[in-house]
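A.B. asks: Prediction below, plus the sequence it came from.
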Amino acid sequence: MRSDQPAELSPASAIGRIPSLDGLRGTAAVVVLLHHAALAVPGLAATYYPGRPPSVAASWLAYSPLHLAWAGTEAVYLFFVLSGFVLTRLVSSRGFSWEAYYPSRMVRLYLPVIGAVVFAAVTFLLVHRTGDAASPWVAARAVNYSVGRALTDMALVGGTSGAITPLWSLTWEVIFSLLLPVYVFVARAVPAWVQLVVAFACIEIGAVLAIAPLTFLPIFAVGVLLASRWDSVRAIGESVERLRWSWLVWLITFLVSAGLALSYWWTAPFSTAYYTWLRGPIVLGAAGLLVLSLLSPWARRVLSSKPFRWLGSISFSLYLTHEPIVIAFAYLFPGREVLGSLIAIVVSILVGWLFFLVVERPSHRFSRWVGKRARLLLSPSAEVAREPSP
């Protein structure tokens, strides 16, 4: 292994957080925040709604590489691939146990979600929603948040109410987390090429037929496959690093991956009908960005820097809490939506940090305690190792 290869990528090393993946996760969370902040602006929201011709400025932001900065749906697909990779890597770590994993993982996901639902309910009470906002996206958001809707959102598995739209992805995160042993077994037992063909075929078929489980659950399988075959993927990266023009290979990889992730936006000016057929390329682009963040020295250096890692530490909290803030400021600044969105971005990052300190970090610690207690209860003779949650 090259001397500059990060030790945490070695299969023999103990499980630990990979700094560049923290930075990638934080970047994706900010992209989702920018996505919703942009949708609160009527001109930019028009690019997502047929029959509403966007302005020239909005067209440049939507139908060019600039859209990478606010490609929210694509960022969520990256989250799915990333979850598949990280959880599979956790399973392969020393000291891992299924007895600890299940209760710990559920606590890790559900407690912050419950906190986010309570936070959203407070924003509904503080800022009255009328449904007549200038942005079609804001106007389509829920105007009230009943107890029934809140309980539905807290449950996740049965589907969400739509009042907090980012929660839709948590439904699939929970289901994937429950099915993780099946994913890991398939990844180890089935040839890689078969897994890829089946996964991408299911993604496309699910998108065309509008079958949500068939569309979203195979996206996690791509990350699971990458983690289970990481030795081979890493060897390719090491081969690239031995090339004189390795930086050019990584640059091309980034451009191709980003281009695939934005597949829909290259065709959207002509027809929105292609979206259902472009899910596979979008997921492939997301997987490419994940691999790049792990293998490219310059990508690792940037994403492992303190600002990106800090964003990664609050990424889950930011993801859960930002949308009610964005919508609230859209109503507080009617006719000045750009200003409202800019303020909402700053406030969302601040609230995300506070939510991390008050809710997510204590939940994370409690989830570890629950996992250790469950392991001792279900397997008393086992030695409980200190395992960081993904």
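C.D. replies: Thanks, I have it. Residues are numbered from 1 along each chain as shown.
A.B. asks: make it CA atoms for all contacts and neighbour counts henceforth
C.D. replies: OK.
A.B. asks: what about the nearest residue to residue 144 once chain neighbours are set aside, which SS state?
C.D. replies: Of all residues not flanking residue 144 in the chain, residue 124 sits nearest, at 6.6 Å (Cα to Cα, 6 or more residues apart in numbering). Judged by DSSP: H, G, I helix; E, B strand; the rest coil, the three-state class of residue 124 is helix.
A.B. asks: got another, please set it beside the one above:
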Amino acid sequence: MSSTDSGTQTKSSGRLASLDGLRGLAALVVVMHHTMLMDADFPGTPGAVDVQTGTPLWWMSYTPLKLATAGWESVIVFFVLSGLVVTLPVVKRAGFDWIAYYPRRVMRLMIPVMGAVLVAAAFVVAIPQRSTQPSGTWLTDSSTPNFTWEYVIKAWDLVGGNGHIDNPLWSLRWEILFSLALPVFVILAISLRKWWAAGLAAAVVLTWLGVRGGSGALSYFPAFFVGAVLAVRLDAVRVFAGHVNRFAVRHLIWLGITAGASMLLIAPWLFGPGSSTELTPGLRALAPLAAAGLVVAGIGWKPFGGLLASRPFAFAGRISFSLYLVHVPILIFSAYLFAGQPMFVAALVGIPLAILVAVGFTWLVEARSHQWARAVGAWASARYATAFRAPEPATSGEVRTGDQDDAGSTGRREAATVAQRSRAS
């Protein structure tokens, strides 16, 4: 997940400001997800056993309350949002500058990632991480008892490295690969503009194949594609929202869409701990469509969009990328700092500390990465234009008469006048 280059533009225009709040909400859910994973008995934790029906952990995992800790599902929301906001400038802006885009996008992602890895390393070395939980639990597997500087280098390598010291970096690999392959996603989304339903159906099938077969590319790339389709069809989404908002029962319709998308997002959990191994991949394959439903509701339903654009969610949206990057090492640090205490003690310290660090990280690193990325993108575009600028017509050896110069000047003035009229029309 990332706070994209176009996110600031869409927010400043007010047209998609609610989606920043949706990103912030998803980031908070991921924080809660990793907080609960520190409990070795929490369902979904590696090695956890089935919990007894009716216990607090059961209610938090197999009812709609799961929305508060749906970490994997929230990452799918991030991917759909990235597909939308990264694709949108390409399809809405004539003459999109691809030369500026690539260095800008890579720097926009990599500078915060490199900074977050250093933050993670600082928290890893701050306290010994020797887990007392059994081998195979999330806390044990995510701890780094024997830290060396090689962990930093491996974490910086998003494509082929190992982000062990900062767990959320696994998703940044797919963000960077999607960003590099953006032209392919744009072309596919535009080609399927009229057949968007078939494109979404194909995304579901590919996601199912990916989840069923353990393929990361097929599990996650379709979510970015769904976001790209939303970008291409954004005007149609607004037209659909306008139609719905003409009904007297529009709020009930939107409530049904929002609630239905939310339940579809966590559908595998609602079937309980004994759900079929064949059913779970099929339901997970629908997660990108569920995320798209929440995006549509955020755009079209004013009360929901207004809630997402409110100050608390807007604040969460501003720090969402930084919070996503830094929170896991801080939570693990808190777990070891309060080893032997109930888990909620570590949570009460770790969550506020993660938010505080994320605020500082947003100001110190992420905001500057925006500035540096724009500067590098502009520099690359200018260098490319200079290197491949068409040569001026040779004038050596030519003898121009006054009439020829006047004719040339007149022709240029006429051409300029025609161009101005053309732009005006």
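C.D. replies: Thanks, I have the structure now. Treat the numbers as computed from the prediction; the structure is a model and nothing was measured.
A.B. asks: related to what we said a few turns ago, residue 134 of structure 1 versus the residue nearest to residue 144 of structure 1, what's the distance?
C.D. replies: Per Cα to Cα, to the nearest Å, residue 124 of structure 1 is found 19 Å from residue 134 of structure 1.
A.B. asks: Ok, residue 294 of structure 1 next?
C.D. replies: Residue 294 of structure 1 sits 42 Å away from residue 134 of structure 1, going by Cα to Cα.
A.B. asks: I'd like the distance between the spatially most central residue of structure 1 and residue 15 of structure 1.
C.D. replies: Per Cα atoms, centre = their mean, the C-alpha nearest to the average position across structure 1 is that of residue 79, at 2.5 Å. Per Cα to Cα, residue 79 of structure 1 is found 19 Å from residue 15 of structure 1.
A.B. asks: got it, and residue 215 of structure 1?
C.D. replies: 30 Å.
A.B. asks: do the same with residue 294 of structure 1
C.D. replies: In terms of Cα to Cα, residue 294 of structure 1 sits 15 Å off from residue 15 of structure 1.
A.B. asks: How about residue 286 of structure 1?
C.D. replies: Distance from residue 286 of structure 1 to residue 15 of structure 1, by Cα to Cα: 23 Å.
A.B. asks: By how much does stretch 106-120 of structure 2 deviate from structure 1 on average?
C.D. replies: Aligned to structure 1 and superposed, stretch 106-120 of structure 2 gives a mean residue distance of 0.4 Å (mean Cα distance after the TM-score superposition for structure 1).
A.B. asks: Go ahead and name everything in contact with that stretch.
C.D. replies: Applying Cα atoms under 8 Å, 6 or more residues apart in numbering, the contact partners of stretch 106-120 of structure 2 are 2, 4-5, 152, 155-156, 165-166, 169, 176, 322, 325-326, 329-330, 365-366, 369-370, 372-373.
A.B. asks: Give me the residues contacting the host helix or strand of residue 301 of structure 1.
C.D. replies: Secondary structure assignment for residue 301 of structure 1, by DSSP states H and E: helix 297-303. For helix 297-303 of structure 1, the external contacting residues (Cα under 8 Å, 6+ apart) are 19, 20, 21, 22, 23, 24, 292, 293, 294, 308, 309.
A.B. asks: Provide the aligned range in structure 2 for that helix.
C.D. replies: Under TM-score structural alignment, helix 297-303 of structure 1 corresponds to residues 302-308 of structure 2.
A.B. asks: returning to what we had before: what about residue 286 and residue 15 of structure 1, which has more around it?
C.D. replies: residue 286 (30 against 24; other Cα atoms under 10 Å).
A.B. asks: Which position in structure 2 pairs with that one?
C.D. replies: By TM-score structural alignment, residue 286 of structure 1 lines up with residue 291.
A.B. asks: Alignment lookup: residue 172 of structure 1 to structure 2.
C.D. replies: Alignment note (TM-score structural alignment): residue 172 of structure 1 maps to residue 174 of structure 2.
A.B. asks: So its match sits against residue 221, correct?
C.D. replies: Yes: the pair residue 174 of structure 2 / residue 221 is scored as a contact, 7.5 Å apart, by Cα atoms under 8 Å.
A.B. asks: Looking at those two, which is more packed in?
C.D. replies: Neighbours were counted for residue 174 of structure 2 and for residue 221 using other Cα under 10 Å; residue 221 has more, 23 against 20.
A.B. asks: What is the burial count for residue 423 of structure 2?
C.D. replies: With other Cα under 10 Å as criterion, residue 423 of structure 2 counts 8.
A.B. asks: swap that for residue 291 of structure 1, please
C.D. replies: Using other Cα under 10 Å, residue 291 of structure 1 has 23 neighbouring residues.
A.B. asks: Same check on the one 3 residues further on?
C.D. replies: Applying the criterion other Cα under 10 Å, we find 22 residues in the vicinity of residue 294 of structure 1.
A.B. asks: Could you check how far it is from residue 316 of structure 1?
C.D. replies: 20 Å.
A.B. asks: re earlier: looking at the contacts of stretch 106-120 of structure 2, which are in helices?
C.D. replies: Among these, the members falling in helices (DSSP state H) are 152, 155-156, 169, 176, 322, 325-326, 329-330, 369-370, 372-373.
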